[in-house]
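**Q** no sequence for this one, just the structure:
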């Protein structure tokens, strides 16, 4: 009986510890995402158009495929997509857990082990690149005009996320994609409860001196500053 009581006490401590963590995590995620950084971004020169794009869960940073600052087509090859269509005008970048990206094309494919590894940073990360011919502004696709200097900073932020081979080319991942216009690449960093795909996108906006959340793990934490 004594052993049983000890086990129950341990279980209660673990249970309430997890519950307390979840409460603080939720409160922090909600409150810190409401704090705006770079609130003066609107006063900056508007020279390059970028976009933030969400599927309702995950945020991508969308940039021109080519301008006088960066030609992404030299590194992110359209030949790596099924479509092999060179008429696209924009490229979207999304960072995330490699196992989640490659093994969960649909939410119905999600395994507990994949979610656990992603939540606790036990896996590697990947960059998802998607080509677009055009974009339509909406609640889920917001256009942001930035200065050339700030766009260059965003480019550097995205570049630093990729892993490169000996020839300084992003390392392409042979994998099943979500459609005909996308591909995956090896990336730096570890996805976890505190650094999610949306945290990465939010970090890109910060790097480009654009409005962003102080910290967020959700797409709403980003888009709430652009309503």
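**A** Perfect, thanks for sending it. These figures come from a predicted structure and were not determined experimentally. Residues are numbered from 1 along each chain as shown.
**Q** CA atoms for contacts and neighbours, from now on please.
**A** Noted.
**Q** list the contacts of residue 117.
**A** Taking Cα atoms under 8 Å, 6 or more residues apart in numbering, we find residue 117 in contact with residue 123.
**Q** next up, a structure to set beside the first:
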């Protein structure tokens, strides 16, 4: 076998092993806790984790002393602000612009869009106003100071204009109750939508996974 073919074979073996190494690292670091000694607050601000099995969002009270999300993400930018302007909850998710804006349904997913998302894609925030928290969402309570840190993390995730307000993407919606905003950071296999939620919980000092590129590890540590 020529040196070229040997090198090609080694490269192929390494490429084949990378997905397995990625999944193993996600499992191990997902099981290991950050903020190991943190315990859920006995009372405080309810924070919900809502997941479709792939993507996780934070579901937060629309208005508290620490954060007025209606001022940050005005309901007037919804298609039906008359129906959802008074909603008491807001769901906020961070993720790949290509995934969010061009793959509303799994049938919209193409290899090109997948590669675009994994190749250091730009990010957006998806903001939805809800009349109630999702029935199957995970729940944790954060003390007021913890919630203030989480809210600050979320605010800093939005790209802002000269007035310091999140940059809205006009005309981008899934339904009548949502809007999109430009976000900070790039989507990569390391920094995923679920990792953003993990980082928000870590910023609050809540117990969470050391690394959570997938949604499941976020729920393993709730209630500990």
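**A** Right, received. Where do you want to start? What you see is a predicted model, and the numbers here were worked out from it, not measured in a lab.
**Q** so who does the residue nearest to the spatial centre of structure 1 touch?
**A** In structure 1, the residue lying closest to the centroid (Cα atoms, centre = their mean) is residue 197, at 3.0 Å. With contact set as Cα under 8 Å, 6+ apart, residue 197 of structure 1 has these partners: 58-59, 94-96, 191, 217.
**Q** tell me which residue of structure 2 lines up with residue 159 of structure 1.
**A** Mapped onto structure 2 by TM-score structural alignment, residue 159 of structure 1 lines up with residue 155.
**Q** same deal with residue 74 of structure 1?
**A** So, by TM-score structural alignment, residue 74 of structure 1 is matched to residue 71.
**Q** would you mark the buried spots in stretch 60-71 of structure 2?
**A** 60-62, 66-67, 69-70 (16 or more other Cα atoms under 10 Å).
**Q** with stretch 73-80 of structure 2 instead?
**A** 73-75, 77-79.
**Q** now do stretch 97-109 of structure 2
**A** Going by 16+ other Cα under 10 Å, stretch 97-109 of structure 2 has these buried residues: 97-100.
**Q** have a look at structure 1 and report its longest helix.
**A** Ranked by number of residues, the top helix in structure 1 under DSSP state H is helix 2-33.
**Q** re earlier: turn the contacts of residue 197 of structure 1 into CSV, including secondary structure, neighbour count and distance to residue 223 of structure 1.
**A** Output for the contacts of residue 197 of structure 1, formatted as CSV (DSSP: H, G, I helix; E, B strand; the rest coil; neighbours: other Cα atoms under 10 Å; distance: Cα to Cα, whole Å):
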residue, secondary structure, neighbour count, distance to residue 223 of structure 1
58, coil, 19, 11
59, strand, 28, 9
94, strand, 22, 15
95, strand, 32, 17
96, strand, 26, 18
191, coil, 26, 21
217, coil, 25, 12
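**Q** checking these against structure 2: which ones persist?
**A** Mapped onto structure 2 and checked by both residues aligned by TM-score structural alignment, their matches' Cα atoms under 8 Å, those keep the contacts 58-59, 94-96, 191, 217.
**Q** quick revisit: which of the buried residues of stretch 97-109 of structure 2 fall in helices?
**A** 97-100.
**Q** next one: the residue mapped onto residue 25 of structure 1 from structure 2 from residue 33 of structure 2, what distance?
**A** Using TM-score structural alignment, the equivalent of residue 25 of structure 1 in structure 2 is residue 22. Note on residue 22 of structure 2: its distance to residue 33 of structure 2, by Cα to Cα, to the nearest Å, is 18 Å.
**Q** give me the more crowded residue out of these two.
**A** residue 33 (19 against 13; other Cα atoms under 10 Å).
**Q** map that one onto structure 1.
**A** Match for residue 33 of structure 2 (TM-score structural alignment): residue 36.
**Q** once you drop chain neighbours, what's closest to its match?
**A** residue 213 (5.0 Å; Cα to Cα, 6 or more residues apart in numbering).
**Q** ok, so of the buried residues of stretch 97-109 of structure 2, who is nearest residue 39 of structure 2?
**A** residue 100 (33.3 Å; Cα to Cα).
**Q** ok, residue 183 of structure 2 touching residue 127?
**A** No - using Cα atoms under 8 Å, residue 183 of structure 2 is not in contact with residue 127; the gap is 11.5 Å.
**Q** and residue 180 of structure 2, how many residues sit next to it?
**A** Residues near residue 180 of structure 2, counting by other Cα under 10 Å: 28.
**Q** turn the contacts of residue 197 of structure 1 into JSON lines, including distance to residue 225 of structure 1.
**A** Output for those, formatted as JSON lines (distance: Cα to Cα, whole Å):
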{"residue": "58", "distance to residue 225 of structure 1": "16"}
{"residue": "59", "distance to residue 225 of structure 1": "14"}
{"residue": "94", "distance to residue 225 of structure 1": "19"}
{"residue": "95", "distance to residue 225 of structure 1": "21"}
{"residue": "96", "distance to residue 225 of structure 1": "22"}
{"residue": "191", "distance to residue 225 of structure 1": "23"}
{"residue": "217", "distance to residue 225 of structure 1": "14"}
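**Q** list the contacts of the alignment partner in structure 2 of residue 214 of structure 1.
**A** Aligned by TM-score structural alignment, residue 214 of structure 1 pairs with residue 210 of structure 2. Contact partners of residue 210 of structure 2, counting by Cα under 8 Å, 6+ apart, are 29-34.
**Q** and if you look at residue 72 of structure 1?
**A** So residue 72 of structure 1 contacts 65-66 (Cα under 8 Å, 6+ apart).
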